[in-house]
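Visitor: Take this sequence and fold it.
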Amino acid sequence: MSEQFPTTPRRRSRSGAALLVLLALAGYLVVQYVSGGAGAPDCRVVAADGDGTAYEFTPEQAVNAATITAVGVNRGLPERAVTIALATALQESALRNIEHGDRDSLGLFQQRPSQGWGTPRQIMDPAYAAGVFYEHLEKVPDYEKLRLTDAAQRVQRSGYPLAYAKHERDATLLAAALTGRAAATLTCEGRAVGDGGGTGPDAVRSALVRDFGRDAMAQAGAEVGATGATGAAGAARTSGRTVTVPVEGREHGWQVAHWAVANASALRVERVSYGGREWTAGTTDSEWRPSAAASDAVRIVTVH
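Guide: Sure, this is the predicted structure:
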């Protein structure tokens, strides 16, 4: 019998190695799911009070967070509602617009067509998904006074009702920046992604309408114009690489400015300026630097 045993440890060694490989692969996939994709995050949001609190995330996550926020603000909802929505999407999809989930769950909020959330096509539209989430949230009595995880659970009815709480800090940072309350706190590297299709000033305008609504953009009078142009708000005139968005007040201005930075990789935005600050894509530190930018409009300069 002793002659039969030498082969056993070798089999177990191979099995153990295979198990380790599978565990490593599973861990990698989990990290990719949570982080929103491969590679290092290109975007960062920091606390306005400079206490060192920060959250790093990917361009894909940035675009979706900006859309969720813009839809909420356009509905006239408070920052708390945006924080709840962002924390929910962080838990449900890691802020990625995924085409799969538990049973027929889809999209940023893992909404189910079979449960009346909309058609699959509607749910996969981030602006629609955010809008229908807020629609349900507004029906929750005193949701602003509830714990975040309780407010989110009233909408989602998840099997893991306490899971939303762990995202509250990150969602709070994102909401403060993307609603415009915390100025110059969101930056991205702005590295271009994709093949360049659907970029440029016309694409920026279309994305503004998608997220903020046609009426809001028409009221603001956003125009495509020249880099470095001067004159009345929204009246840039020469080279055609700048989208000028007139704004009403500081928070509105920083909301649009941060939205533009969040969309920089997808829309190939080169520079954003507002309120005495300017962000430029591809800089080493991606910070907002002092500039002569006025406070009556946000100017978004595209690569082409």
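Visitor: CA atoms for contacts and neighbours, from now on please.
Guide: OK.
Visitor: Distance check, Q110 against R268.
Guide: Remark: distance between Q110 and R268 (CA to CA, to the nearest Å) = 29 Å.
Visitor: Could you do Y28 as well?
Guide: Y28 sits 29 Å away from R268, taking CA to CA as the criterion.
Visitor: In terms of neighbours, single out the busier of the two.
Guide: The neighbour comparison of Y28 against R268 (other CA atoms under 10 Å) goes to R268, with 28 against 13.
Visitor: Strands along the protein, start to end?
Guide: 43-46, 54-57, 186-188, 223-225, 242-246, 269-274, 277-280, 289-290, 297-302 (DSSP state E).
Visitor: So for Q156, which of those sits nearest?
Guide: Among these, strand 54-57 comes nearest to Q156, with 23.7 Å by CA to CA.
Visitor: Please give the structure of this sequence too, so both can be compared:
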Amino acid sequence: MPEPSPAPRRRRRGRLLRSMAAFVVLCAVAGYLVVQYVTGGTGKPGCTVVSGTDDGGAYEFTPEQAVNAATITAVGTGRGLPERAVAIALATSIQESGLRNITHGDRDSLGLFQQRPSQGWGTQKQIMDPAYAAGKFYEHLVKVAGYTKMPLTEAAQRVQRSGYPEAYAKHEPDATLLAAALTGSSPATLTCDGRPAATQAAGPAGVRDALVKDFGRDALDTAAEDVAEGASPSPAAEATAAERTLTVPVTADDSAAKRTARQRGWQLAHWAVANAATLHIESVRYAGRQWTAGNTQSEWRAVAADGAGGAEKATGSVRIVTAQ
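Guide: So this is what the prediction gives:
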């Protein structure tokens, strides 16, 4: 019986090699997409935070991540915790979820910090509330003796009990930049493009509700909408700038953190920018500077202070204008 010619064998071998190569490429692409999803690398960044010391440090992230980072920070400062605590929390969330409030994870892990209902972190509904999840993280962090003095990755590990205890360290530079901006200690360092998300415009009332949810009613109960006296609200498409403006008073932080009024003001201003896409915020003004929704290169530009008192008076409140 004649033996098969070598040509068919070569063709079969060639098809096998091509199939194996295609499989390897497919696995590589899938792996890349998984990494990008977990670390927040998919999509256009939309937001940027830069170093306040001109050392060239910068971190780009998405509007979704910005909202969650701002909430984590607000909860921390609301508890009177130092900037270091906020940086630890942010680095932990970057590692665990890419600052995304995800509905899945290892076993029953959920949310920004991948907390587990079965381990006593709360119910699934509670853990999926970013403010609650951040609060539970801080609740455990403050029980770690000397956490502000130890390496960030060690402090985070004491809370998380991760199988990868050194994983948090690589996120410390980015978390430190975010914490400095979102606590207000590094002024005018956070910008977002502000392109509205596919949600209904919140208006000043919606912004106020979001502020109260993150910072607490006691801190913001005097925030007022700047509706002209005697004027009735106009239809949304015709609303005046005054009717679309929320003025948030700025006072010094009398908690254990002892943050200045100026730091508090910049925290509120950066919070508004971080939430710009979700809440349809058009501009934010504080301390003689204004951010206006536009693109990822938008800057905090100097503006003239309103009325008498100059720049000093301009630090007394943050003005947030929503889109029509």
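Visitor: TM-score of the superposed pair?
Guide: Remark: TM-score between the superposed chains equals 0.92 [TM-score structural alignment, normalised by the length of structure 1]; 291 aligned residues with a CA RMSD of 1.6 Å.
Visitor: want to throw the strands of structure 1 into CSV with distance to Q122 of structure 1?
Guide: Shown next, in CSV, are the strands of structure 1 (distance: least, CA to CA, whole Å):
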stretch, distance to Q122 of structure 1
strand 43-46, 28
strand 54-57, 25
strand 186-188, 29
strand 223-225, 29
strand 242-246, 28
strand 269-274, 27
strand 277-280, 34
strand 289-290, 39
strand 297-302, 29
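Visitor: Any idea which of those gets closest to Q153 of structure 1?
Guide: For the strands of structure 1, the distance to Q153 of structure 1 is smallest for strand 54-57, at 23.6 Å, taking CA to CA.
Visitor: mean offset of the closest one relative to structure 2 (after superposition)
Guide: Its aligned residues in structure 2 lie a mean 0.4 Å from strand 54-57 of structure 1 after superposition (mean CA distance after the TM-score superposition for structure 1).
Visitor: Pull up the aligned stretch in structure 2 for that strand.
Guide: Mapping strand 54-57 of structure 1 onto structure 2 (TM-score structural alignment) gives residues 58-61.
Visitor: ditto for stretch 66-76 of structure 1
Guide: By TM-score structural alignment, stretch 66-76 of structure 1 lines up with residues 70-80 in structure 2.
Visitor: Over to stretch 142-160 of structure 1?
Guide: Residues 146-164 of structure 2 are where stretch 142-160 of structure 1 lands, counting by TM-score structural alignment.
Visitor: What residues sit buried inside that stretch?
Guide: By 16 or more other CA atoms under 10 Å, the buried positions in stretch 146-164 of structure 2 come out as 147-148, 152-157, 159-160.
Visitor: For it, measure first residue to last.
Guide: This stretch, stretch 146-164 of structure 2, spans 22 Å end to end (CA to CA).
Visitor: Now find how far off-centre it is within its chain.
Guide: Centroid displacement of stretch 146-164 of structure 2 relative to its chain, using CA atoms, centre = their mean, to the nearest Å, is 21 Å.
Visitor: Could you do stretch 176-196 of structure 1 as well?
Guide: Here stretch 176-196 of structure 1 is found 9 Å from its chain centre; the criterion is CA atoms, centre = their mean.
Visitor: what do you get for stretch 36-51 of structure 2?
Guide: Using CA atoms, centre = their mean, the mean C-alpha position of stretch 36-51 of structure 2 is found 10 Å from that of the whole chain.
Visitor: what do you get for stretch 254-273 of structure 1?
Guide: The chain centre lies 12 Å from the centre of stretch 254-273 of structure 1; the measure is CA atoms, centre = their mean.
Visitor: Read off where it ends up in structure 2.
Guide: Aligned using TM-score structural alignment, stretch 254-273 of structure 1 spans residues 266-285 in structure 2.
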